[in-house]
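> Quick one: sequence plus predicted model below, questions after.
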Amino acid sequence: MAARKPFLLRLEPEVFAALQRWAADELRSVNGQIDFVLRRSLQREGRLPAGRRGEAAPQPAERE
């Protein structure tokens, strides 16, 4: 497994509380939920590097 880079993230209390609720709904930790949301956003924008198995990064959806 690739090493993870620790960093400090400052959030407004209401944003953190919303993340906690969302994470609990999906049975994830808050850290796992943040990782999930960031990865999904990067994939949608076509900014996530190719996957571990040599898969190409998905292309962003066309915008109207």
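On my side now, so go ahead. Numbering: from 1, shown residues only.
> Please count neighbours and contacts with C-alpha atoms only from this point.
Will do.
> And the helices in the protein?
Taking DSSP state H as the test, the helices found in the chain are 13-25, 30-44.
> The first one packs against which elements?
Counting by 3 or more C-alpha pairs under 8 Å, 6 or more residues apart in numbering; DSSP states H and E, the packing neighbours recorded for helix 13-25 are helix 30-44.
> another structure for you, compare them:
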Amino acid sequence: MAAPKKKAFALRLDPEVHAAIERLAGAELRSANAQIEMLLREALEARGIDVRQSEQPRRGRPPKEE
């Protein structure tokens, strides 16, 4: 199964906001992109909007077929 495609778009941020996101991402061992997505999901959840997680690709070796 192919991995679901992510929607790419340009995001203009104040440099100070971007720097804060990068610091937070580094502290939580995430990329800045993953941190932005997590912050958006948390903000949506706080407003009562449920966004389901897309199916993630399976990692590792495929199971042996018998």
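Received it, and whenever you're ready, just let me know what you need. Since this is a predicted model, take the numbers as computed values, not measurements.
> rewinding a little: how about the helices of the first structure in CSV, adding mean neighbour count and distance to Gly51 of the first structure?
As requested, the helices of the first structure are arranged in CSV below (neighbours: other C-alpha atoms under 10 Å; distance: least, C-alpha to C-alpha, whole Å):
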stretch, mean neighbour count, distance to Gly51 of the first structure
helix 13-25, 13, 24
helix 30-44, 14, 11
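> For the ones you listed, give me a markdown table that also has distance to Pro6 of the first structure.
Formatted as a markdown table, the helices of the first structure follow (distance: least, C-alpha to C-alpha, whole Å):
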| stretch | distance to Pro6 of the first structure |
| --- | --- |
| helix 13-25 | 18 |
| helix 30-44 | 11 |
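> of all the ones you listed, which lies closest to Phe7 of the first structure?
Set against Phe7 of the first structure and scored by C-alpha to C-alpha, the helices of the first structure come closest in helix 30-44, at 11.3 Å.
> Done for today, thanks.
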